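Student: Pasting a predicted model and its sequence here:
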Amino acid sequence: MTDPSTLSYRPCAGVMLVNHEGRVFVGQRIDNTLEAWQMPQGGIDPGEDAHAAAVRELREETGIDADQVSLIAEAADELFYDLPSDLVGKVWKGKYRGQRQRWFLFRFNGQDSDVRIDTPHPEFRAWRWADPVDLPRLIVPFKRKLYEDVLAAFADHLN
C-alpha cells in the first residue's frame, strides 16, 4: 500500500465555463460509470503556464477554442483534493496523492452546437449545462469540497 503522505500533488488546471444564462458546463467521464458530472480539467505539462493548460484542456475535452471564450476570473489560490485511499497508487501511474489545481472562470461566447465532445481523445460521454449551486452534488464525493471551494472562489462573478 502506498503511503499518500510520501506523494506529491499533480499540477492541474480547471475550467468553470459559464454560458450566457450563467449555467456551467459539466460532462460525464467516459471512464467512469458513476452518475457524476465534472467540469473540464487536466494536467499542466512541464513548462506550461496554467492559463494555457486550461485553454488546451478545454479544447481537448469540449472542442471549444480559445476564441470562443473570454476570461472572467482566475481563482486567487491553488485548490487541492486528495484521492480516496483505494485510488492512491493506481491512477496517474501511482505518482500523486491528489491534485493541486489552478481554476479559471471563462464565459462561453459560442453556441451549444460549438461544443464537440467527440474529440480525437474523448473524455466525456455526455454533457449539459448545470446550475452552479448543483455542482457539489453532481461531482464524485471525493471532489465535493473542491467544487465548493471553486464556487466560493468565483462567487462574486456568478449569478
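Tutor: Yep, it's here. Residues are numbered from 1 along each chain as shown.
Student: alpha carbons only for contacts and neighbour counts from here, please
Tutor: Fine.
Student: Work out the gap between the top strand by length along the chain and the centre of the chain.
Tutor: Counting residues, the longest strand found in the chain (DSSP state E) is strand 96-108. How far strand 96-108 lies from its chain's middle: 6 Å, per Cα atoms, centre = their mean, to the nearest Å.
Student: structure B:
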Amino acid sequence: MADTDLSRYRPNVGVVLFHPDGRVWYGRRANTPGPHNWQFPQGGVDEGEDYEAAARRELAEETGVTSADLLAQTQEWIAYAFPADYGGTKQARGWAGQKQKWFAFRFTGDESEIDLAQHAEIEFDAWRWGALDEAPDLIVPFKRAAYEQVVQAFAPLVV
C-alpha cells in the first residue's frame, strides 16, 4: 500500500510475541466466529504516545504480558483498508483503515503471566503458540496482505 494516502488511516501498533523457542503468540478474538479469528495483539496509539510504549501497553492490556524484550520493529507503516461493508466504529469515525508499526518482542516471563482478562475490554478468549508463517491463514482476509508483510519482516527472528 505504498502509494496509498495514509492520512485517513488510524495510527496503530501490532505486536508479535516470540516464545524463546521461536513460536509466536496467537489470540482468538472474543465473540468472533471462525475460521479467521486468530491474530496478534494490536491497538491504537494515543495522541503523543511513543510507538513502543503503545505496543507494550496494548500487549499488557490484551494478554497480561509485561515480561518482554524488544527484538525488532518495522520502520515503514504496514496498512490495511477496512472493507466497504465492515461497518465498525473506527470506520464510522471516518477512518479508511489502519496503518501500523509492528514490534517483535521475546517473551521472558512465565506463562502464568498470560491473563486474557487483564483489561476490562477482553480482546481474546483463548491463546496458543504457533508458527509465524501460519499468521496470514489465521487472520481475517482483509488483513492478510498486512500479515504477509509482518511475517516477511520478522521471519529472520524465528530460531
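Tutor: All right, it came through fine. These figures come from a predicted structure and were not determined experimentally.
Student: quick revisit: packing partners of the longest strand of structure 1?
Tutor: Contacts defined by 3 or more Cα pairs under 8 Å, 6 or more residues apart in numbering; DSSP states H and E place strand 96-108 of structure 1 against strand 8-18, helix 50-62, strand 69-74, strand 79-82.
Student: what do you get if the cut-off is 10 Å, keeping everything else the same?
Tutor: Counting contacts by 3 or more Cα pairs under 10 Å, 6 or more residues apart in numbering; DSSP states H and E, strand 96-108 of structure 1 packs against strand 8-18, strand 24-29, strand 41-43, helix 50-62, strand 69-74, strand 79-82, helix 144-154.
Student: Just put those in TSV and tack on mean neighbour count and distance to residue 109 of structure 1.
Tutor: Supplementary listing: those in TSV, determined by neighbours: other Cα atoms under 10 Å; distance: least, Cα to Cα, whole Å:
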stretch	mean neighbour count	distance to residue 109 of structure 1
strand 8-18	22	9
strand 24-29	23	13
strand 41-43	21	19
helix 50-62	21	14
strand 69-74	16	5
strand 79-82	18	26
helix 144-154	18	18
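Student: what's the following helix or strand after the longest strand of structure 1?
Tutor: Going down the chain from strand 96-108 of structure 1, the next helix or strand is strand 124-130, by DSSP states H and E.
Student: Check the mean deviation of the following helix or strand past that next one from structure 2.
Tutor: Reading on from strand 124-130 of structure 1 to the C-terminus, the next helix or strand found by DSSP H and E is helix 135-138. When structure 2 is overlaid, helix 135-138 of structure 1 sits 0.6 Å from its aligned residues on average, using mean Cα distance after the TM-score superposition for structure 1.
Student: looking at structure 2, where would I find the counterpart of helix 135-138 of structure 1?
Tutor: Alignment of helix 135-138 of structure 1 against structure 2: residues 135-138, by TM-score structural alignment.
Student: Identify the residue nearest the geometric centre of structure 1.
Tutor: residue 41 (3.1 Å; Cα atoms, centre = their mean).
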